[in-house]
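Asks: Give the three-dimensional model of this entry:
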Amino acid sequence: MRIVMVGSGYVGLVSGACFADFGHDVVCVDKAAEKIAALNNGIMPIYEPGLDALVASNRSAGRLSFTTELGPAVEAADVVFIAVGTPSRRGDGHADLSYVYAAAAEIAQSIKGFTVVVTKSTVPVGTGDEVERIIRETNPEADFAVVSNPEFLREGAAIDDFKRPDRIVVGVTDDRARGVMTEVYRPLYLNQSPLVFTGRRTSELIKYAANAFLAMKITFINEIADLCERVGADVQDVSRGIGLDGRIGSKFLHAGPGYGGSCFPKDTLALVKTAQDHDSPVRLIETTIAINDNRKRAMGRRVIAALGGDVRGKKIGILGLTFKPNTDDMRDSPAIAIVQTLKDAGAIVSGYDPEGIDNARQMMDIAFASGPYQVAEGAAALVLVTEWNQFRALDLPRLKSLMVTPVFVDLRNVYRASEVEAHGFDYHAIGKAD
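Replies: Reported below is the predicted structural model:
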């Protein structure tokens, strides 16, 4: 199949490279000339494990190319995926669909023969209807079908998620489009990955509902963690005990400083706004958003409390700045609110992240260190915010020797209290009684 991916960001680039690896001919298009130039030189705009090698091998094989010219690519395409950003709109929290609609209008001008136009971007219910209207209005002679095909990629594990998905959701209203999409995903379908065909509006809602449910699950265990601290229970044991129930499952039951990233914050908010617009409020999700927002700054106050309530003039080291490991994504990272809370209280903050420092420089005014031990030098407290693998086996005696006071605040429960305290640290975890 001849595939065009409009948008060469996280979703478009990963999806395009994986489709090319299946044997399809893929053209990734982006208006940012510097991004396309970098991709043509083998330089990735994002950090995603294995992506650079996947792109390189498929470019060498001639199945994957990059361009700023949309028209010629669409003219030759069987399928055109829209994979542009849908950030929260300033002022009201609705998903900003301006990039989606602009892409639809531009695609319409170049359609030749039957073409399937697929919204891969995360979009509210009814967006596919509007995309169809725009294309038909722009080019009344166009022969096309609009399909919804939401992505379910986890940053840091996106390639594996694409190639070994739990499910592939496709919302269609046209039998011809159903056949085309079956062929697009045939390599996965033959491996028995569930190909779930639904109505287009149902498909659009599935993505938002899935992300909202996972966000609620994270928020639920974080509230249970707070209760554990008050009653003398252990949240990790609680998580294990309830996660073994097949109806609940163990994933997303790890207590921490709150969720962040490019999906959960904006998607939960967009779902709330959609529900309000249709007079069907989703109170659980509204509450989830409020709890999560408050939790991030509460983690900063937790650090202040660990230092006796006064951090003015004290250096605090932050281990991990991205919202999760194996990505350079800083969007809505808990570290942002934690750092700001500490700075507001007069602390001097230093941070280190294996991949996120360049993006962090644009979001926070702190000192950046070259490694975990450099962060610890002269620190009154060390705070583990993001659970990168290189933070899981730190040299604790070395850390202590570098610090002014040995206070270790573990917001991801990476370590055992007995292990850290044996080296003379004042250790604070999540969901455990001090």
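
Asks: going forward, measure contacts between C-alpha atoms and count neighbours the same way
Replies: Noted.

Asks: where do the strands sit along the stretch 151-300 of the chain?
Replies: Taking DSSP state E, counting those that start in this stretch, the strands of the stretch 151-300 of the chain run over residues 168-171, 195-198.

Asks: do you know how far residue 11 is from residue 263?
Replies: As for residue 11, its distance to residue 263 is 11 Å (criterion: C-alpha to C-alpha, to the nearest Å).

Asks: Residue 184 now?
Replies: Look at residue 184 and residue 263: by C-alpha to C-alpha, they are 25 Å apart.

Asks: Pull out the buried residues from stretch 359-368.
Replies: 360, 368 (16 or more other C-alpha atoms under 10 Å).

Asks: one more, for comparison:
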Amino acid sequence: MELSIVGSGYVGTTLAACFADLGHDVVNVDIDEDIVESLNAGAAPIHEPGLDELVERYAGDRLRATTDYDEILDTDATFLALPTPSNEDGSIDLRAMQAAADALGETLSKKDGYHLVVTKSTVTPTTTEEVIAPRIEEASGKTVGEEFDVGMNPEFLREGTAVEDFLDPDKIVLGANTDRAFDLLDEIFAPLVERADDPAVVRTGIREAEMIKYANNAFLASKISLANDLANICKEFGVDSYEVLEAIGLDSRIGSSFLAAGLGWGGSCFPKDTAAIIAAARSRGYEPRLLQAAVDVNDQQPLRMLDLLEDRFDPAGKRVAVLGLSFKPGTDDIRESRAIPLIDALLDAGATVVGYDPVATDNMREKFPDIEYTSTAAAALEDADAALVATDWDEFAALDDEFDEMRERVVIDGRRIVTRRDGLDYESLV
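Replies: Here you go, the predicted model:
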């Protein structure tokens, strides 16, 4: 099929490359000429395992990029994959989506025949029907449900495994209001259903599809925060939280996923999505107390790490290495990384901070330009009074003699990845 995708960020680029891999002809539309040039040259604009290979393989063939919205006219369906960042109150900023809807509507005014517009961005319930569709109608002069339809297809991609998650999903959620829209969505995703390992295909209404994404992430974020809350209690009683969490994970009603207690959750999805659904609930007069508690627990975890350090010495004037700057291993994304509040707290306490990460250093340097960065973990540990592990990169589990170069050899492990050894004043966060 001929598909167009508006937006070439993390979701849009992954979507385009994977659709091309499924055999569709895809055009990416983006206002950023540098990104368009990069995609057409076969280079992915973001760091994501497996994505470079797909972009390089299909660029100039089944995958191309442009700044010209008129390229959409030759496609059957358009996926809107644009950012929906948080406003100060936690609600989502829809300006990029609104601008795209206006531009898409103007383009569709020139098209003869039917077109399907699918929201891929994460938006709160009713957005597609009450914000996106009316703007397309106004700009195109066409009527939704007649000359075009809207739909919703939420993404469940994890950074670091996005390509794998798309090509082998647990579920495919298709939200629409007409049989014609469902038929076209079925046709688009048929190659994926045939290739993947028997994913569940959920057909539902548009606003239900919008809510499924938020409910999915809110549940996972809350599960992590509950695991951390329980682990914090275990810590107070000298109980091994990992043994406790491993045992409860054997209960089929609970499951073992997302029970790894530690420094908390970050990234582009969990913080933004929990804030958005909390704000949306409050806009309707409902106070989501459990979700707010999950956020509060998550916000406190990095500060507990500093408390453990201060039990040993005053950080003022001390050299403290922060190992891991990305919000999770396998990505250079630092959005809402738990290393950020940790570094903030260390600087407020007067510590000299040195940071290291395998891939995220340049991004963190934009956030903290005045702290020291090293190109290896060993260099970060040299002459450090303490090391705080914020991201569970595999290479930190392999550290050994490197700790001998520290001054006081204090290691506070926020991810329980460093192996205890003689000569280290080691403590895990939970």
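
Asks: on that earlier part again, could I get the strands of the stretch 151-300 of the first structure in CSV, plus columns for distance to residue 311 of the first structure and mean neighbour count?
Replies: Output for those, formatted as CSV (distance: least, C-alpha to C-alpha, whole Å; neighbours: other C-alpha atoms under 10 Å):
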stretch, distance to residue 311 of the first structure, mean neighbour count
strand 168-171, 49, 23
strand 195-198, 53, 16
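
Asks: among those, which is nearest residue 405 of the first structure?
Replies: Evaluated with C-alpha to C-alpha, the strands of the stretch 151-300 of the first structure place strand 168-171 nearest to residue 405 of the first structure, the distance being 51.2 Å.

Asks: against the second structure, where does the biggest helix by length in the first structure fall?
Replies: Longest helix of the first structure, by residue count under DSSP state H: helix 200-231. Residues 206-237 of the second structure are matched to helix 200-231 of the first structure when aligned by TM-score structural alignment.

Asks: What of stretch 349-359 of the first structure?
Replies: On the basis of TM-score structural alignment, stretch 349-359 of the first structure is assigned to residues 353-363 in the second structure.

Asks: and the end-to-end length of that stretch?
Replies: Counting by C-alpha to C-alpha, the terminal residues of stretch 353-363 of the second structure are separated by 16 Å.

Asks: Quick check: the residue located most distally from the centre of the first structure vs residue 148 of the first structure, distance?
Replies: Relative to the C-alpha centroid of the first structure, counting by C-alpha atoms, centre = their mean, residue 141 is the outermost residue, at 38.4 Å. Distance of residue 141 of the first structure to residue 148 of the first structure, given as C-alpha to C-alpha: 22 Å.

Asks: just to revisit the earlier point, the residue farthest from the centre of the first structure: which element?
Replies: Assigned by DSSP states H and E, residue 141 of the first structure belongs to no helix or strand.

Asks: Show me what it aligns to in the second structure.
Replies: Using TM-score structural alignment, residue 141 of the first structure sits opposite residue 142 in the second structure.

Asks: And the contacts of stretch 50-60 of the first structure?
Replies: Stretch 50-60 of the first structure is touched from outside by 14, 17, 18, 20, 21, 42, 43, 44, 64, 65, 159, with contacts defined as C-alpha atoms under 8 Å, 6 or more residues apart in numbering.

Asks: Report the buried members of those residues.
Replies: Listed as buried from those are 14, 17, 18, 20, 21, 44, 64, 65, 159; burial here means 16+ other C-alpha under 10 Å.

Asks: isn't the first one right up against residue 159?
Replies: What it means is residue 14 of the first structure. Yes. At 6.7 Å, residue 14 of the first structure counts as touching residue 159 under the criterion of C-alpha atoms under 8 Å.

Asks: all helices in the stretch 251-400 of the first structure, in order from the N-terminus.
Replies: Using DSSP state H, counting those that start in this stretch, the helices of the stretch 251-400 of the first structure run over 264-277, 283-306, 334-344, 357-360, 372-376, 396-402.

Asks: out of those helices, nearest to residue 89 of the first structure?
Replies: helix 264-277 (9.1 Å).

Asks: residues in contact with the equivalent of residue 258 of the second structure over in the first structure?
Replies: Under the alignment (TM-score structural alignment), residue 258 of the second structure pairs with residue 252 in the first structure. Neighbouring residues of residue 252 of the first structure by C-alpha under 8 Å, 6+ apart: 214, 217, 218.

Asks: Tell me, how many residues neighbour the second one?
Replies: Yep, that's residue 217 of the first structure we're talking about. By other C-alpha atoms under 10 Å, 17 other residues sit near residue 217 of the first structure.

Asks: repeat for the first one
Replies: By other C-alpha under 10 Å, 16 other residues sit near residue 214 of the first structure.

Asks: That one: what's it in contact with?
Replies: residue 252.

Asks: What of the last one?
Replies: Residues in contact with residue 218 of the first structure, defined by C-alpha under 8 Å, 6+ apart, are 252, 253, 254, 255, 258, 259.

Asks: Filter the residues you listed down to just the buried residues.
Replies: For the contacts of residue 218 of the first structure, buried by 16+ other C-alpha under 10 Å: 252, 253, 254, 255, 258, 259.

Asks: Residue 303 of the second structure contacts residue 342, correct?
Replies: Yes. If you go by C-alpha under 8 Å, residue 303 of the second structure and residue 342 touch, sitting 6.8 Å apart.

Asks: which SS class is residue 44 of the first structure?
Replies: Look at residue 44 of the first structure: counting by DSSP: H, G, I helix; E, B strand; the rest coil, its state is coil.

Asks: Could you measure from it over to residue 34 of the first structure?
Replies: In terms of C-alpha to C-alpha, residue 44 of the first structure sits 11 Å off from residue 34 of the first structure.

Asks: try residue 153 of the first structure
Replies: 25 Å.

Asks: again, but for residue 337 of the first structure
Replies: 31 Å.

Asks: Alright, calling it a day.
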